[in-house]
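> got a predicted structure here, sequence first:
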Amino acid sequence: MKPRRILITGGGGAGNEALWRLLHTRYELHFADAQAGVIDPAIPADRCVVIPSAGSPDFVSCLARICRERRIDLIVPCVDEELPLLAAARQQGTLPEVLLGSGEFVATMLDKLAFARALQAHGLAVPRTGLADEAADWRFPLILKPRSGRGSRGVMRLEQPAQIPAYLILQGTEPTQVVAQECIAGQEYTVFVLADRHAQLRAVVPVRVDSKRGITIRAATEANPAITAYAARFQAAFRPTGPYNIQCMVTAAGEVLPFEVNPRVSTTFCLAIAAGVDPFALYADETVTTAMAAFAPGLRLIRHWHNEFQPSAPMPTLSTHESTALSVRGQPKIGPALRPYIMAEVGTNHNRDLATARTMLREIAAAGCDCAKFQIYEPEEIVSAGVRASAYGLDKLYGDISAREMFGRHLQTPKEWFPELRDYCHELGMDFSATIHGPHGLRWAEQVGLDVVKIASMDHNNLPFLRSLVNRLPAPILVSFGMAQLPDIDATVKTLASHGPGAAFFHCCAVYPPKPEELRLGNLPFLAKRHGAIFGFSDHAMGVEAALAARAAGAVLFEKHITLDRRQSGPDHPFAMQPEEFAEYIATLRATPLGRPKVPAEFVPPTARELRNRSEYLKSIIIRRDLPAGHRLTADDVYLARPASGIPPGELDHVLGRVLTRAVAAEEILQWDRLAAAAAA
């Protein structure tokens, strides 16, 4: 008799190489996956096939064609998103036999809220489970997770109610799509259960989980009568056919509490087979029996990764020492193993009154702040002479004046204050920082002695300025990435990688205030992994929720605008935080552990609303004085300032030495068509 032909989907899964080793002499095994090249190379290429993802309209028809071509007898689905489609297609007779419970059973178990309610309705014990917006008054800690999902995606332990809205921001979802679950102390188990075609229970294999990172890494089979009895009650209540997996905790008192049931095989399926259970034979067995298959207890699963090496372009990263912790005033203060480092952006909210600035410092120090930051706002290093206050919507506050006059008269922090402010910060136990914007700011910073140097989003792509900072200042450099595209970020990290005191970076949404869907906090773990660097969150949102979501996404430092009173007139007061709120903000962040999120596969670019700000807030190369046609440009002929409607700062090296094709006027924004072609090398 020819062996049964079995097609296993999710062929790139962790346990499939073991399935091949254990079963390929008994069955003709085929493996399918939506990604080419992910199936273990130990499996012969002629037994591997690429199929569309479950989201494709061709998924079922393509799978049916493959099953006909390969004369498949049985499909074993291993991907949650495929299960409802396969259950429906099976009813229509378009597929061979599918090792899967009924469509109703699948739908109930894939919805983690419906699962809990169904178990409760049958009198089966389950941890307290409800929607996220019902859980604020529950006992903490608790678990939040998506109503549907797999591989521990989106699962997070919360320590306090304020983290619930932060979780929703981080996940970008609604409370109705998130389940809260009681956090149960005990030993975790993943339990392979199999019922035959007639819903007779044929196998229960409890597997003690010793180590888990999304999937089980270390585990062992165990004879556990309490788990076996619970599985029997579950089977009697729901009467599914085929395999399923009960994920549960067993308390110190021996109570079995399942937190999920997967209506399919799991990645530990291979361990049940290695322990002596043949699920395909048991499923097809027509013997009427109450006896269950024996298995070998104490059999251990130990997973080791297989490593392949492929050449690729090196990505700029910071050194291991720098990315572990940054030192400020000789002490390690910024890093993942330390408490969150919190900066108060005083900015312009002192209203150019020194007494107010000192009051603000006392208030933020009392709140527990680590560092106070000011803006020096050198007008000529921020904006060109042709820009008006109306370009920023500030003419209603300051009149129809030039933007330079606006910065100089209303927003600039007087430089003579800074020695006093620096010393007062140190007296209050805080570090001292300021944002600088160009060469004048750099020379000033060398004299005043900043503990931390801040670079604003407007200069994140100002590579000539960033290069000038490297090892000129004995302080770490922090850069905000508002409006930044991924190539901008890569170039900046590379530029600052050799700065001896170190550098760190703020993920930032340059919208004031941003909407939750504009925050893109998944970029935090993506960028931290891509660059091996320290990343934080420059927070322009209202409240603490966005910061908590950023903390869960791996942020280790935070920047927040503060004010004594939001009702004051000024560009930054309305979205700033008042002292009592800032104290709560700091306390909440310090009570929140650093998240260890899954790293997204891709960078999410700024939204259209944020990108529109690039033209007004980033910089261009500006002509400093009238110049005739034929003039060869030198560094003295140009400067870098807003707006960004001309040649960007990063192109300065390609501009200097070029000849003007026609005369240009002072304050003209330089365009490429004003320049002759570069001479051939």
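Here it is on my side, so go on. Residues are numbered from 1 along each chain as shown.
> use CA for all of it now, contacts and neighbours both
OK.
> tell me how far the residue lying closest to residue 439 once chain neighbours are set aside lies from residue 592.
Residue nearest to residue 439 in three dimensions, not counting chain neighbours: residue 465, with 7.2 Å by C-alpha to C-alpha, 6 or more residues apart in numbering. From residue 465 over to residue 592 the distance is 36 Å, taken as C-alpha to C-alpha, to the nearest Å.
> residue 504 too?
Distance from residue 504 to residue 592, by C-alpha to C-alpha: 21 Å.
> out of these two, which sits in the busier spot?
Per other C-alpha atoms under 10 Å, whichever of residue 504 and residue 592 has more neighbours is residue 504, with 27 against 19.
> look at that one and tell me its secondary structure.
Under DSSP: H, G, I helix; E, B strand; the rest coil, the three-state class of residue 504 is strand.
> let's bring in a second one:
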Amino acid sequence: MFERRDHAFIVAELSGNHNGSLDRAIELMELAHDCGADAIKIQTYTEDSLTIDSDRDEFMLKGGLWGGQSYYELYKKAKTPREWMKPLFSHAKAHGILLFSSPFSYDDVDCLEEAGCPAYKIASYELNDIGLIDYCASFGKPMVMSTGLALEEEIDRAVAAVRKRGVTDLTLLHCESRYPAVPEKFNLKAIHYLKEKYGCKSGLSNHALGDELDIAAIALGADMIEKHFTDDRQNGGVDSAFSMDVKDLKKLVTDSRMVVSAMGRDGIYLHEDEYGARAGRRSIYLVKDIKKGEPLTDSHVKSIRPALGLEPYLLDSVLGKKALCDLKAPQPLNADDFLS
């Protein structure tokens, strides 16, 4: 499901940028699709499936984009309500849009199953919830898992749970889990490591603005790029500060196709249209007249452009050879011009 041959698979994450409006969620979904996103992702949870309503210190957010409010307040504001699932997935199906979701509880998964969700994403903070991972995998659908904050043995357990259920379409996303992300903390080489160790697709879930890190990730073999999306970063959405806007998403789509087309294949080879250009390279030319029987010296020959004579690497081997006939400079030197 999550494969494209000519470019990395681009996922636009809506998260809470719908600002509590179903109509706006649909508009953002259509907009991201029109900008070239291969899939749209949402998050399915209630505030009660993530935390409890408490103002005790451990339940309060400190600093950052959401500091000063409780987890419960943030999730209540940011959630995509369960009652939206059926209309969202129905609209996506009717308009040829690939939509999938991150569930955060068994009830969320059940709701998504009823709505016809075709694939599941496990968020970084849920990667240690093996029960939830197992339940998602039990439906046999393609799965994506973010690995931000995870130790390697935790990724091992999560992948084992998915494979135990027979899921073969798995994508692991490397993730720098700060909001917004800090470029020097990315360790993009983990993308290749995930692919090699677990034998699955890999990619990047990125919360940094700009597409420089995404392009670097694709060059390192990323199959998927996931980024938050909004129409305007000034609209007040809970994640809008680190989300792509329309211009950003279009650029990412264009740039991702460019870099994949530039990757080529292993080995050294020429394209068909390059062979003609080889005539502009150097070759051995006679630059001083020579009589029949005279030996060639370095005063007679020189490596210059164009490439109509012998290859320059043969220059030393022709010195001292006798001319077979009178030769007038300038002309390309060929093997039948001198005694071997």
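Arrived safely, thanks for sending. Only a predicted model underlies this, so the values are computations on that prediction, with no experimental measurement involved.
> could you get me the TM-score between them?
Overlay of the two chains. TM-score (TM-score structural alignment, normalised by the length of the second structure): 0.70; 262 aligned residues with a C-alpha RMSD of 2.5 Å.
> sorry, back to before: the residue nearest to residue 439 of the first structure maps to what in the second structure?
By TM-score structural alignment, residue 465 of the first structure lines up with residue 132 in the second structure.
> whatever helix or strand its match lives in: average distance to aligned residues in the first structure?
Element membership for residue 132 of the second structure (DSSP states H and E) is helix 130-137. Helix 130-137 of the second structure, aligned to the first structure and superposed, deviates on average by 2.0 Å (mean C-alpha distance after the TM-score superposition for the first structure).
> the next helix or strand after that helix corresponds to what range in the first structure?
Counting by DSSP H and E, the next helix or strand C-terminal to helix 130-137 of the second structure is strand 143-146. With TM-score structural alignment applied, strand 143-146 of the second structure matches the range 477-480 in the first structure.
> coming back round to it: which residues touch the match of residue 465 of the first structure?
By C-alpha atoms under 8 Å, 6 or more residues apart in numbering, residue 132 of the second structure lies in contact with 104-106, 126.
> do the same with residue 72 of the second structure
The contact partners of residue 72 of the second structure, taken as C-alpha under 8 Å, 6+ apart, are 47-48, 50-54, 59.
> go again with 10 Å.
Contacts were defined as C-alpha atoms under 10 Å, 6 or more residues apart in numbering; by that measure residue 72 of the second structure touches 46-55, 59-61, 78.
> what's the separation between the aligned residue in the first structure for it and residue 157 of the first structure?
Using TM-score structural alignment, the partner of residue 72 of the second structure in the first structure is residue 404. For residue 404 of the first structure, the distance to residue 157 of the first structure equals 49 Å [C-alpha to C-alpha].
> and the top strand by length along the first structure, which stretch of the second structure?
Counting residues, the longest strand in the first structure under DSSP state E turns out to be strand 201-213. Strand 201-213 of the first structure lines up with nothing in the second structure when matched by TM-score structural alignment.
> before we move on, what about stretch 244-256 of the first structure?
Mapped onto the second structure using TM-score structural alignment, stretch 244-256 of the first structure spans no residues at all.
> quick one on the thing from earlier: helices or strands next to the helix or strand following the longest strand of the first structure in the packing?
Next helix or strand after strand 201-213 of the first structure toward the C-terminus (DSSP H and E): strand 215-221. For strand 215-221 of the first structure, the packing partners by 3 or more C-alpha pairs under 10 Å, 6 or more residues apart in numbering; DSSP states H and E come out as strand 187-195, strand 201-213, helix 269-274, strand 300-302.
> next, format these as CSV and append mean neighbour count.
Output for these, formatted as CSV (neighbours: other C-alpha atoms under 10 Å):
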stretch, mean neighbour count
strand 187-195, 25
strand 201-213, 22
helix 269-274, 22
strand 300-302, 17
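> distance to residue 345 of the first structure for these - can I get that in TSV?
What follows is those, written out as TSV (distance: least, C-alpha to C-alpha, whole Å):
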stretch	distance to residue 345 of the first structure
strand 187-195	45
strand 201-213	38
helix 269-274	53
strand 300-302	50
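> relative to residue 566 of the first structure, which of those is closest?
strand 201-213 (44.6 Å; C-alpha to C-alpha).
> what angle separates the closest one from strand 215-221?
Strand 201-213 of the first structure and strand 215-221 are oriented at 130 degrees to each other (axes from the mean of the first three to the mean of the last three C-alpha atoms, to 10 degrees).
> show me what strand 201-213 of the first structure is packed up against.
Checking 3+ C-alpha pairs under 10 Å, 6+ apart, strand 201-213 of the first structure ends up next to strand 187-195, strand 215-221, helix 225-238, strand 242-250, helix 269-274, helix 279-284, strand 300-302.
> for the helices and strands packed on strand 215-221 of the first structure, which one sits closest to residue 542 of the first structure?
strand 201-213 (33.8 Å).
> nearest spatial neighbour of the counterpart of residue 84 of the second structure in the first structure, skipping sequence neighbours?
In the first structure, the residue paired with residue 84 of the second structure is residue 417, using TM-score structural alignment. Leaving aside its chain neighbours, residue 417 of the first structure sits nearest to residue 354 (7.3 Å; criterion: C-alpha to C-alpha, 6+ apart).
> how much space is there between the equivalent of that neighbour over in the second structure and residue 157 of the second structure?
By TM-score structural alignment, residue 354 of the first structure lines up with residue 22 in the second structure. Counting by C-alpha to C-alpha, the separation of residue 22 of the second structure from residue 157 of the second structure is 36 Å.
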